[in-house]
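J.: below is the sequence, then the predicted model.
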Amino acid sequence: MADWQQLVQSIVLGLLFSFLVAKLISVVLSFKEDNFSPSRSAPRPGIPEGPANDADSLIAEQGSIRNDSVPASDAEDDDDDDWEGVESTELDEAFSAATAFVAAAAADRLSEKVSNDVQLSLYGLYKIATEGPCSTPQPSALKIKARAKWQAWQKLGAMPPEEAMLKYIDLVTELYPSWLAGSTLKSKGREGDAPSMDAKGPMGPVFSTFVYEEESGNESKMDAIHAFAREGEVDNLLKCIEGGISVNLRDGEGRTPLHWAVDRGHLNITELLVKSNADVDAKVV
């Protein structure tokens, strides 16, 4: 009886041992398969790398194309700007010649005056050409002259400066068709000559003093050189220039001494400033 019990126990233990061994083997095989499977499939994620790289290359190529195209566009814009610069320079020269003629005309006190309406028209065009659209508040109704000038400027609205220059030149030409005679200036659409400072013969109308007259109270914003140019004090102005003061110095209103000389019709002051390399194309800023 005891022998049978031992036999049964041995069989049970053997079966149990076999089961455990089989279980262990299955675990080991499963573990090996798990380890080998990633190593065999590792290259698979690399398969799309080709297309991805191609996509990156395409993006880079497109970016390169866009970058290459930008300079071309910029080059075209630069070409346009160059042409515009040439045209603008010619127009500026013609406009400067017209304003110089106005200054010379103002110096001739024997010249016939033109109507206030024409003076105001020239004033408005001048302000648009040099400062742009009117942005200053309307003067008091008690300041009749200042209010009339403001209205002449304001009614031109947002007229482009180039158009204002052309109209200014055309108006001067309409008043005095021969004002360009004798000079070498050539502007787009017209050929003629700008008047020199030593031009002889009848001058244009005296409208500078009225047209460009500014309100009082700006003396505190001026340097001495501007006051001398405005008042026509040649000796004092010459001392300023010899003292090293820039002839292109701007006052509190953005005007240069040449602006004031032209404004007041001081031909001798204008000549002195021009000979001292004053910027004849300077605009009020």
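T.: Sure, I can see it. As the structure is a computational prediction, the values presented were derived from the model and not from experiment.
J.: all contacts plus neighbour counts: C-alpha atoms, from now on.
T.: OK.
J.: immediately after the helix or strand where Leu166 lies, which helix or strand?
T.: Per DSSP states H and E, Leu166 falls inside helix 161-175. The helix or strand immediately downstream of helix 161-175 is strand 186-187, counting by DSSP H and E.
J.: what about versus this one:
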Amino acid sequence: MATDDEGPEFRERFQKACAFVKIVSADLDSEQLLYFYARYKQANDGPCSTPKPGFFDFKGKQKWEEWNKVKEMTAMDAMTEYMDALTFIAPDWELSVSDHKSSVQLFQFWSQVDSGKVKLCMGQAVSTMRSGDNGKLKDEQKTLFDWCVEGHVAKVEECISRDRKCLTQKDDNGMTLCHWTCDRGHLDMLRLLLRNNVDVNSRDADGQTPLHYAASCEHEEVIELLLSHSADINIRDEDGILPSEATENPSIASLLSSVT
């Protein structure tokens, strides 16, 4: 648990930051919510000590992984990163919060995140605010993956024309352009990648294929397109999970189970 060593003013500012995130949570994407969630938990509960959820509990696994990534972080550093990240995406947030919410209200909010009542995207998430805030970057600062996440087909096509090696390039989580495309459900981007013979069965750091991502995010048209280009439904990730087991949607699970 966090101590009072940081001082009452510091902790009060942190509480106000938490209150502001609660207010704007509907406008935050999954990466941002996960980033804040992990640091809130680290600041208030200390290092993650709960067992890792199985893959079928996809949202629970995401939250556990993000919290576990910051297990070495002090409570003060966790609160500092929380507030710095919020200032980055909303510089005037302190002017919008005249008084922080009660500890009970904030606990209830993050408990709702824990229980899934505050929805997080089911796709693979990264732990940096930069990836969750691509729109704040200037064009010259954006990477190939930024353009892919945004669904900017022309920019990605331009990169491919310059160097086809980008089709196999992976980010820090082992995700390729195809993984990100299937996570976000960008059909036109996927068509571009398929025209350029992208590997639809590439695996990320957890052994998950683009089909795992499309299934967990319930992008049915993306799944159908992948299957029409020989995506393998029988590849298991490191937890032994098939793409058909990575979704709670019965029709998608049936689609992935009935392919011959």
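T.: Nice, thanks for sending it over. Computed from a prediction, not measured in an experiment: that's the story for all the values here.
J.: TM-score for this pair?
T.: For this chain pair, the superposition-based TM-score is 0.37 by TM-score structural alignment, normalised by the length of structure 2; 108 aligned residues with a C-alpha RMSD of 3.0 Å.
J.: other SSEs contacting the helix holding Leu166 of structure 1?
T.: Applying 3 or more C-alpha pairs under 8 Å, 6 or more residues apart in numbering; DSSP states H and E, we find helix 161-175 of structure 1 packed against helix 49-107, helix 116-131.
J.: what about 6 Å?
T.: helix 116-131 (3 or more C-alpha pairs under 6 Å, 6 or more residues apart in numbering; DSSP states H and E).
J.: the inter-axis angle of the helix it packs on versus helix 49-107?
T.: 140 degrees (axes from the mean of the first three to the mean of the last three C-alpha atoms, to 10 degrees).
J.: which other residues reach the helix holding Leu166 of structure 1?
T.: With contact meaning C-alpha atoms under 6 Å, 6 or more residues apart in numbering, helix 161-175 of structure 1 is reached by Phe95, Leu125, Ile128, Ala129.
J.: for burial, what's the neighbour tally of the nearest residue to Ser96 of structure 2 once chain neighbours are set aside?
T.: Closest residue in space to Ser96 of structure 2, ignoring its immediate chain neighbours: Phe20 at 7.6 Å, by C-alpha to C-alpha, 6 or more residues apart in numbering. Number of residues near Phe20 of structure 2 (other C-alpha atoms under 10 Å) recorded here: 21.
J.: any buried residues in the strand or helix carrying Phe20 of structure 2, and which?
T.: Phe20 of structure 2 belongs to helix 8-24 when assigned by DSSP H and E. Of the residues in helix 8-24 of structure 2, those buried by neighbour count under the rule 16 or more other C-alpha atoms under 10 Å are Arg11, Arg13, Phe14, Gln15, Lys16, Ala17, Cys18, Ala19, Phe20, Val21, Lys22.
J.: and whatever helix or strand Leu226 of structure 2 lives in, which residues are buried?
T.: Here Leu226 of structure 2 is covered by helix 220-227, with elements defined by DSSP H and E. Residues Val222, Ile223, Glu224, Leu226, Leu227 are the ones in helix 220-227 of structure 2 that count as buried (16+ other C-alpha under 10 Å).
J.: repeat for stretch 84-96 of structure 1
T.: Buried positions in stretch 84-96 of structure 1, judged by neighbour count with 16+ other C-alpha under 10 Å: Ser88, Glu90, Leu91, Asp92, Glu93, Ala94, Phe95, Ser96.
J.: got it, and stretch 100-110 of structure 1?
T.: Of all the residues in stretch 100-110 of structure 1, those buried under the rule 16+ other C-alpha under 10 Å are Ala100, Phe101, Val102, Ala103, Ala104, Ala105, Ala106, Ala107, Asp108.
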